[in-house]
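# This is the structure alone, sequence omitted:
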């Protein structure tokens, strides 16, 4: 460990350029960056060009920052230390060519929703209430109103979800977001969305709980809440993003399912993913498949619970359209007329239909694939959400040591992919790392009677690669 007085070294490097003490101290980030560039054998010129362009009207600042950058690099070159001190060269990344930018999970979620609204041909109505770590979705979307986005900060979580659901009733793409405590408050209205069968996207940016818990710390403890957390039989679709950039595509998938099947969809992210950033290949918007919504227009024998024979989705008619006037609400409806019905047989039919509609989504999502490794072996490490990175790296390490280990990562949590059971049965052991006490493990065991093993971390911090690597080794040897 080498102690460096970076502030002193920076002030010495920039003293001839005439900056104030306060401005000079600010250059220490560039000094540090210069040292990092030496450590990793990176070219300084792109940064120098950027500094000269950014501060072209303040040459003293640009020259000072360049001087600090060069001084930090020179410090690394001239350090008098024993042992190996050559730079560590990072090889070129094996990634598709194209234009990249840095993106956070919040940004990608917001942009994905906007892209989805454009591809469905719907105005988006986003209604939210401030809560860490989901608040920034409202901030981001409020700056995108030129894409036919309406944003509304409600007085509480219940008002927010009801406003979003009202937007869907009026023919818009209704969206709301929160974290665990806020999702709990929204639960009754989400059940209403299940009952009236309207598309609604619910973003759950998870944080450590229960109750207020640790608002700024990450966790994956809302899977039970997403899949089962409503009164009565109230099924909905649940999907999960794996990384900041993946939030974009996951938001589009949520909109596709919601509008095609006339159902609420809960999209799970978490605080770590929401605030983290990564390089993101800016997609060609024209390559994203259209999902144009066609509202019901046939007035002959219309009632609001007429269904598509293939998807079982009910018809979506704009209220107030001549000949298509209708009312919906939380009391059970007749399968044949859409009127209020208390008939026992009808309630059985409607409950079964709502369940079957969600179950049918399994045939409309991709088959589960293997992220790394073979389709059978000694162990499959199964994850969901932001555990993707450490799991993938851990499996890579195990495979480099000759272990027959594969990585399976779920996007569709409910319903589960139709081939998942047969895929998991191809492995001797199933290890499930997740930031909760074992919620996906419970789901896998209950659905498939597979003795999955949990690796659980509930510290408010993401997994380290070393933690999963050690668990893989331990269970392979046991």
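Cool, got the structure. These numbers come from a predicted model, not from an experiment.
# CA only for contacts and neighbour counts going forward, please
Noted.
# Show me where the stretch 1-150 of the chain has its strands.
100-104, 124-128, 149-153 (DSSP state E, counting those that start in this stretch).
# hey, which of those is tucked in deepest?
Ranked by mean neighbour count, the strands of the stretch 1-150 of the chain are led by strand 124-128 with a mean of 26 (mean count of other C-alpha atoms under 10 Å).
# mind checking how far stretch 103-116 is from the chain centre?
9 Å (C-alpha atoms, centre = their mean, to the nearest Å).
# got the contact list for that stretch?
124, 134, 136-137, 140-141, 147, 149, 243-252, 255-256, 273-280, 285, 291 (C-alpha atoms under 8 Å, 6 or more residues apart in numbering).
# Got another one to weigh against that:
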């Protein structure tokens, strides 16, 4: 089903609609087929105008078996169109899904428009001539369903045909079977006179577009940052859901000087990245919450060494193994404070799939300019969700200057911790450069010389210096902007993937005459310099988060603003409707 949704998304992007998607699949590699635990779903919201979220309640639901129906029927709007594979509604499958009676016959679905299609029989008849086994043949029914949807929404078949040809070029029988099913489904939609919908292309700004997921955008942004900095990129990564796609994507781009290593564990992965940063690379490691836990000690080492390291955390439901394939925003406090000692570091947050590209470049810029590790926060919703992305011109990318130390800086000696007056960054010296011999390590360093020091006054000074370096970044980032009525009394403040839901909710409230404003944080540490000023303009600040109120607590502590929390921890993103109702209840 993920493949079907992905192909429909690509066809929709080619057609020119704006869109947003929500893939939703189980954590098990092979969950029992036909059970509620094994249901894999894919939601797409597309329109002729700009789209901010993957949608609240779908108007069309395609259920391939009873379990899929039971898991998702609650989300379908009343009067919506329900398309079912009627062949799968046999007693065995009904029992596995927990149905006592056939819902297609007992009247429980009378509030929906139902289209019952014998997809399995149609598929088996279509592929009989290709001599496939039963399992391979049945898999083709997803292409038949895709063909039906493409007819209903006038989606072009060409993108899917091209993809199938490339995917199965070495398996001609499977290729022919899938193409045949796609075309049969398309023809069936026309001959059966199914409901047809016209969704015209969206008026997008001129430019070249492509469909992109958050993880793809992160990978491209890291590459762009390395190119702009004229530095090779090294990724040390241990596979973990939902971050692994970044490793896969970066491994395809060796032509840009990218080096990737699949490490044996999380600690090895970050240690390799630290070593790469020491040797003059942009060191990157990718992970999710459980992996960030394990990287904590090495991240403290990178902070002590003051090396440019980027740690990408694709947040998921926790604690422990938690919900590997479900989204959450529960690592903000971990990113802020999850290291022993006083160890502040910059935190950058992406807020949409395309914004992941720019967040990666920004993390690269900060890491290099200030010689510091940076944590980049995304989450499962952004990582797997897709949107159209307007490919930027190279001239629009920021310049990232890199300066390596080239000569001694104190007489004939090289002091590795003699700092830049503006950024407080230490010099970056490549090992092996004549005259720049120096040592690094986790023990506290003397200011300037970098020699091991246990002096209490020096330790306090170095602690304050490291904090001041991070604090100074607030003068080098964009101020917090808000949009809304000048006399609005309510501000909805967000971060990360709540961006779309907050935007859609704000639109709805304003359309009903409510005066509300919105603002969205992209830098979580330090906050933009004017954050306190913006917050105190409003009588009420509401903070929706997919956690128990982590940003709200930071806001209260930092700015003495009594922020109101709206929290959700269901492994799914906020819906604009539920956010709208909750804000009206609270304010």
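Good, I have the coordinates. Everything numeric here is computed off the predicted structure, so don't read it as measured data.
# Can you calculate the TM-score here?
Scored against TM-score structural alignment, normalised by the length of structure 1, the superposed chains reach a TM-score of 0.90; 465 aligned residues with a C-alpha RMSD of 2.6 Å.
# Let's see which of the contacts of stretch 103-116 of structure 1 end up in helices.
Applying DSSP state H to the contacts of stretch 103-116 of structure 1, the entries found in helices are 136-137, 140-141, 246-252, 255-256, 273-275.
# thought residue 237 of structure 1 was touching residue 266?
Yes - judged on C-alpha atoms under 8 Å, residue 237 of structure 1 makes contact with residue 266 at a distance of 6.3 Å.
# Widest-spaced pair of the ones in helices among the contacts of stretch 103-116 of structure 1?
Spanning the widest gap among those are 256 and 275, at 25.2 Å by C-alpha to C-alpha.
# Looking at those two, which is more packed in?
Neighbour tally, residue 256 of structure 1 and residue 275, criterion other C-alpha atoms under 10 Å: the higher count belongs to residue 256, 23 against 16.
# The more buried one matches what in structure 2?
In structure 2, the residue matched to residue 256 of structure 1 (TM-score structural alignment) is residue 365.
# give the contact list for the closest residue to that match other than its chain neighbours.
Once flanking residues are discounted, residue 365 of structure 2 sits nearest to residue 400: 5.8 Å by C-alpha to C-alpha, 6 or more residues apart in numbering. Counting by C-alpha under 8 Å, 6+ apart, residue 400 of structure 2 makes contact with 225, 228-229, 365, 368-369.
# Redo the residues you listed as CSV? Include distance to residue 517 of structure 2.
CSV is the format used below for these (distance: C-alpha to C-alpha, whole Å):
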residue, distance to residue 517 of structure 2
225, 33
228, 36
229, 37
365, 30
368, 35
369, 34
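# In helices, which of those appear?
225, 228-229, 365, 368-369.
# ok, so of those, who is nearest residue 273 of structure 2?
residue 368 (14.1 Å).
# Return the distance of that closest one relative to residue 199 of structure 2.
Shown here: residue 368 of structure 2 relative to residue 199 of structure 2, a distance of 45 Å by C-alpha to C-alpha, to the nearest Å.
# ok, those two, which is more surrounded?
residue 368 (24 against 17).
# and the longest helix anywhere in structure 2, what other elements does it pack with?
Counting by DSSP H, the longest helix found in structure 2 is helix 172-191. Other helices and strands packing on helix 172-191 of structure 2, by 3 or more C-alpha pairs under 8 Å, 6 or more residues apart in numbering; DSSP states H and E, are helix 119-127, helix 141-152, helix 158-167.
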